[in-house]
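[1] Here is my input, please return the structure:
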Amino acid sequence: MRDDRTLTFRNGHRVTLVAHGTDERGPYLRLEHVLPQSERQAGPHWHPVLSERWTVRQGRVRYRVDGAEIIANPGDTVTAPARTVHEFWSEAPDTVVDHEIRPPLRHWEMFRLWHNLDRAGKTTRAGVPRDPLALALLWDYQDGYLAGIPAWLQRGALGGLARVAQRCGYRRRWLESGSDLG
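    So this is what the prediction gives:
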């Protein structure tokens, strides 16, 4: 039986859905990341609505949040509020991080989409989808923006390509092979 709550990428990165729901602070998604290699995990980006919080359980992660560099060791927690540019790198092999997203929007679906593209060999070594339509759909599901590129330009270019990807069946092809939250 397949475990739909754990996604393993070709580079060994494992993302496990730990919990999702609503508490006194609103809707949340909790994930665990196991990062086998020391490497960049996410380039500079920001989210208009959601905030992220990471707690390092094992290893070390370097974050840049709103221009400030933070080295997080086991037990340390780092937060990126909505509208704050952030990026991060794992700096030790076999790093384990708890990741909370509020509100989750479509973050789990984004990881599922990315995983399905990766497992099919449709991404580069850095994990970037080779197909511009798949890249645009992944951008759409991350519910955020790349830093340094005007949001209006991303909405126009990538948002437009994401709509074309939807019409061409990319969501059905790359997302509906696993289950959504629920």
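
[2] Could you use CA atoms for every contact and neighbour count after this?
    Fine.

[3] Quick one: residues contacting the residue nearest the centre of the chain.
    Centrality entry for the chain: nearest residue to the mean C-alpha point is residue 111, 5.7 Å, by Cα atoms, centre = their mean. Neighbour list for residue 111: 7, 15 [criterion: Cα atoms under 8 Å, 6 or more residues apart in numbering].

[4] which stretches of the protein form helices?
    Shown for the chain, the helices assigned by DSSP state H span residues 107-119, 132-141, 151-167, 170-175.

[5] Mind jotting down where the strands sit in the protein?
    6-8, 14-23, 26-35, 39-46, 51-58, 61-65, 68-72, 77-80, 86-90, 95-102, 145-146 (DSSP state E).

[6] To compare with the earlier structure, here is another sequence to fold:
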Amino acid sequence: MESQVDKGTGNYSKTLSIGHASPSKIPWRFLGQYKYRILEDGSQTQYRLCIIESAIPPLSDGPVFHFHEMHDEGFYVTKGKVRFHTPGQHIDAGPGDLVTVPIRLPHKFSNPFDEEAVFINTITPGFFVRYFEYLEEMIGDGKTLTREVNMEALKRFATVPLTDAMVKQFEEFYDDLAEKVNGN
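    Modelled structure (predicted):
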């Protein structure tokens, strides 16, 4: 007997369509000195995935150290270089490089270089997309994104912003772990 699509699956599939974003038709939005545009807001994936393109100006620090309680991130660099930090180490990623950040890994990114950097950011599940809109609302037009505003906005979206003391604790933890791995 040949398999057939059940009625429920058939009815559900009628509600679906392929998502398509043309970045050149999506205007940049501003978070102080940073630019972003939402390529997929989660509406095509029941918020299992969102995709954002971000541009970071040269010689800029990026967000505060933080970790996410509920979503993983991917970063695909398309222009310039982005420095991805975890406590005690960093990776410089250039065009074509992909960086993934799992839930609960403390991280941040920056652009300490002389050229604008651009990356595509995936977030799964995609509810964190609202963070960008909320942060934009908090800082308003033409204002600078401050550490304090960044930390306050992160807290609303299952994200833990780290104080300098917390970053130091993580650095010590990773140093202890490295010593154990290396047999010291």
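
[7] about what we covered before: now the helices of the first structure as TSV including distance to residue 30 of the first structure?
    Converted to TSV, the helices of the first structure look like this (distance: least, Cα to Cα, whole Å):
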stretch	distance to residue 30 of the first structure
helix 107-119	9
helix 132-141	17
helix 151-167	26
helix 170-175	20
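
[8] counterpart of residue 71 of the first structure in the second structure?
    Counting by TM-score structural alignment, residue 71 of the first structure corresponds to residue 92 in the second structure.

[9] typo on my end, it should be residue 42 of the first structure
    Mapped onto the second structure by TM-score structural alignment, residue 42 of the first structure lines up with residue 63.

[10] show me the contacts for that match.
    108-110, 147, 150.

[11] If we use 7 Å, what do you get?
    By Cα atoms under 7 Å, 6 or more residues apart in numbering, residue 63 of the second structure lies in contact with 108-109, 150.

[12] Run those residues past the first structure and keep the common ones.
    By both residues aligned by TM-score structural alignment, their matches' Cα atoms under 7 Å, the contacts of residue 63 of the second structure still in contact after alignment to the first structure are 108-109.

[13] Give me the buried subset of the contacts of residue 63 of the second structure.
    108-109, 150 (16 or more other Cα atoms under 10 Å).

[14] quick one: the helix or strand in which residue 176 of the second structure is found to strand 82-86, angle?
    In the assignment (DSSP states H and E), residue 176 of the second structure maps to helix 164-181. Angle of helix 164-181 of the second structure versus strand 82-86, following axes from the mean of the first three to the mean of the last three Cα atoms, to 10 degrees, is 80 degrees.
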